[in-house]
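**Student:** I would like the atomic coordinates for the input below:
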Amino acid sequence: MHVHVWEISGFVKLNRKYAIFLEKTIKQQFGSFRRFSKDCKVYRRTISRACQREGGGFIKMSSLFKFTDYLGLKRGRVEKHIEFFRDSRVGAYGRTYELNFPFIITPKAIRLVSHIVGDGSVYKDCIRYSQNDASYIKKLSEEVVNPLGELKIGVHYRDGMFKEQVFDIPMVLAKCVSKYLEISLGDYKRPIFLEKCLNLPRDFKVQVLAAFMVDEGHVPKKKISMSDRRIVERLCDIVDSLGYKRANIRFERYPQRYKGKIYYPEMYSFVLLGKGIRDFSNDLKRAVGRYGSSLNLWNKQGELENTVKSHNYIFLEKHEKAKNLRMNISSLARKEKVIQRSSIIRQFNANPDNIDFILKTLVNKHEISRIGHGVYSYDK
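**Tutor:** Model (predicted):
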């Protein structure tokens, strides 16, 4: 699971040793930069900059591989000598990262871009994440892209009061993941992103759900709510693929105040059931043990632990077994048309009192009728 540097756009700087090698190779084969520039159709100044003779060494990706291809150099070897990457050669978005290529897609990378769906905004030159506390995503970003300097967090104010913190998710990360998933940057806000994530390994899908729980979740209620039904449906597909028990999607309206007025936006939500939230918590613990503490629920981790502790899982497991037994007996009645209490007890090796309770429940639901002592017929 990786992306090569030539598959994305950006500006790169080679290490000094390879820059010297390029200069020697060009002069040996062509005599001068001027002649080589004319033959390969790349500006002489660009070639000179790549060899670190002027301008600091950062050049456009496409230009680098255009002239190294002309020299007959293998792209994989050139890639390994890239020392730094920038989204732009100069300017506000020209942050510098010390990355190794090919870039490996990890659960941390997927966790980062998954936050774009909920509280992220995609612009032409940047992807911005807004939250009350953006320090967690800043720390995770620094672990993934290894910036030369500290990444900055901005602050938004409204009417002179604190509104939220804002953080620019590194574009190089978003580009690499979108290339691997074969989507555009704008697709991070669309259901297709989650459709692509559905095919990822388990550890990756757990982090997708974790991002939604942080941004759009109410942990004590075990609920995730969003206004886009299609995104909620795709997220439920991921939950189902992980084997987490959940309730069906519900349509709700929540009163919200904006600029002094109350309105009721349409929301779609689903709830993780007791066993589902426990399994999710266990998977997160394994992820933290394997990849580090930045992959838990951040400021909501304490709420998750308290929610898991509050459930009586012995009762839940008994309830689940009883539910499955009732479904099996109902299915048997539908198939056989006539069933006997004694044969059901032997077939399912179940407690007679439990069987009596289930048979009574099915009678009350008009699924079966009692036609004799311990004999029942299917009604529907």
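
**Student:** From here on, just use CA atoms for contacts and neighbour counts.
**Tutor:** OK.

**Student:** Run a quick neighbour tally on residue 62.
**Tutor:** Using other Cα atoms under 10 Å, residue 62 has 15 other residues around it.

**Student:** That one: which element?
**Tutor:** helix 61-70 (DSSP states H and E).

**Student:** Which single helix of the protein contains the most residues?
**Tutor:** As assigned by DSSP state H, the longest helix anywhere in the chain is helix 313-336.

**Student:** All the strands of the stretch 251-380 of the chain, in order from the start?
**Tutor:** In the stretch 251-380 of the chain, the segments counted as strands under DSSP state E, counting those that start in this stretch are 256-258, 261-263, 266-271, 338-340, 368-372, 375-378.

**Student:** and of these, who's closest to residue 278?
**Tutor:** Each of the strands of the stretch 251-380 of the chain was scored for nearness to residue 278 using Cα to Cα, and the closest is strand 266-271 (12.8 Å).

**Student:** Show me what that closest one is packed up against.
**Tutor:** strand 223-226, helix 229-241, strand 250-253 (3 or more Cα pairs under 8 Å, 6 or more residues apart in numbering; DSSP states H and E).

**Student:** To compare against the first, here's the next sequence to fold:
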Amino acid sequence: MAKKKISIKDIAKALDISITTVSFILNGKAKEKRISSELIARVESYIQETGYRPSHLAQSLRLGKSKVIVFMVEDISNHFFASIARLIEEKAFENGYKIIYCSTENDPKKAKELIGTFKVRNVDGFVITPTPDLESTISELLEEDFAVLLFDRWMPEVDCSYVIVENEQSAFEATEHLVMQGCKHIGLIHVESDQMQMKLRLAGYRRAVMKYGLAEHVLHVPFHNYSENEELEKITGFLKANPELDAVFFSTNYLAFEGLRAIQQLGKRIPDDLAVVSFDDHYFFSLFQPNITGIEQPLHQIADRLMEGMLELLKENGNQKAVIREVLPTVLHPRGSSVKKGDK
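**Tutor:** This is a model prediction of the structure:
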């Protein structure tokens, strides 16, 4: 059962003093209002005992809205996150808001420190791609009445608003597409991660190969623990160790880039020797010959729903009465890399 939040009214009632007096003490105005040191000590002691946290909403009403939203992602230089950031910035500006960008590098310690820094600066809301072990920090933001909207991934343990894409079904359809092209030995090159979107992409692949009675061939690449050359070597080793593969599905586009290098170095022809599909379409896929089949995430739609959702939460004064749970569809773009010639 959720613990009841303590309000200024509760403090005043418990100590038999006025709400105004409590407010002056909390806002650092006790001395100018000539409130006794003894009374200040009583209030501070009670706050410490009860674990009272001042409401961000109340602070905003007193101090005025900052009109600033934090956009906290894994890596702001990543094409996907950078594209969303650019679209969000336009929509925020149109609505009178400014955006602060930052990268967590998927490091929980860095994420927590950044959130702590921005909290004291009285920002109005957070759009976050959460790192692992961030559940308690997100819960604290919600308890303190900040508007919080997760995207790209979410946390099942936290009742928080989010905007995501349909990861499992998208991965299933991409794998099924390869099956329909006659592929019978489909490999998945995947990020080894506890992130929910990665778990679902793996689940989608597994559901498809199980449906069609095919064997699993999965390479787990540790999350950003490898340099590009190490990723290249790992993928090359996987392809050499599984010469029967006639198709490969990359769960991220940055793995696909290294995979394409590996395929070229091994002298394999796309799609004759190996069909290729990648999650998260990229502009450079259209420059590669043959063009690479990709799963497009709806960037404009994601940005629209993030900004609309954040404005809705801010309109609710950040108290999270409105819980937004948006799961957006993706689009598979079949191109030359996965259209097989003849039967395997």
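
**Student:** Superposed, what's their TM-score?
**Tutor:** Once superposed, chain against chain, the TM-score is 0.26 (TM-score structural alignment, normalised by the length of structure 2); 158 aligned residues with a Cα RMSD of 7.0 Å.

**Student:** ok so, going back, quick one: contacts of the longest helix of structure 1?
**Tutor:** Residues from elsewhere that reach helix 313-336 of structure 1 (Cα atoms under 8 Å, 6 or more residues apart in numbering): 274-275, 339, 344, 354, 358, 362, 367-368, 377-378, 380.

**Student:** Only the buried residues of stretch 250-262 of structure 2, if you could.
**Tutor:** For stretch 250-262 of structure 2, burial by neighbour count (16 or more other Cα atoms under 10 Å) applies to 250-260, 262.

**Student:** Can you pull out the residues in contact with it?
**Tutor:** Residues from elsewhere that reach stretch 250-262 of structure 2 (Cα under 8 Å, 6+ apart): 188-191, 198, 201, 228, 231-233, 235-236, 276-282.

**Student:** Okay, and residue 88 of structure 2 sits in which element?
**Tutor:** Residue 88 of structure 2 is part of helix 79-94 when elements are defined by DSSP H and E.

**Student:** same check, this time on residue 308 of structure 2
**Tutor:** Here residue 308 of structure 2, judged by DSSP H and E, is contained in helix 299-315.

**Student:** for residue 102 of structure 2, same thing?
**Tutor:** strand 98-103.

**Student:** For that strand, enumerate the helices and strands it packs against.
**Tutor:** Of the remaining helices and strands, those touching strand 98-103 of structure 2 by 3+ Cα pairs under 8 Å, 6+ apart are strand 68-73, helix 79-94.

**Student:** ok and the longest one relative to strand 68-73, angle-wise?
**Tutor:** Read it as helix 79-94 of structure 2. Going by axes from the mean of the first three to the mean of the last three Cα atoms, to 10 degrees, helix 79-94 of structure 2 is angled at 170 degrees with respect to strand 68-73.

**Student:** Okay, buried residues for helix 79-94 of structure 2 please.
**Tutor:** Burial within helix 79-94 of structure 2, assessed by neighbour count using 16+ other Cα under 10 Å, is assigned to 80-81, 84-85, 87-89, 91-92.

**Student:** Would you map the helices across structure 2?
**Tutor:** Under the criterion DSSP H, structure 2 contains helices at 8-15, 19-26, 37-50, 56-63, 79-94, 108-119, 135-143, 167-180, 196-211, 228-241, 253-265, 299-315.

**Student:** Could you identify which of the ones you listed is most buried?
**Tutor:** Stretch with highest mean neighbour count among these: helix 167-180 (a mean of 21; mean count of other Cα atoms under 10 Å).

**Student:** That one relative to helix 196-211, how many degrees between them?
**Tutor:** Going by the same axes, to 10 degrees, helix 167-180 of structure 2 makes 40 degrees with helix 196-211.

**Student:** Give the other helices and strands that helix 167-180 of structure 2 contacts.
**Tutor:** Using 3+ Cα pairs under 8 Å, 6+ apart, the elements in contact with helix 167-180 of structure 2 are helix 196-211, strand 247-250, strand 275-279, strand 331-333.
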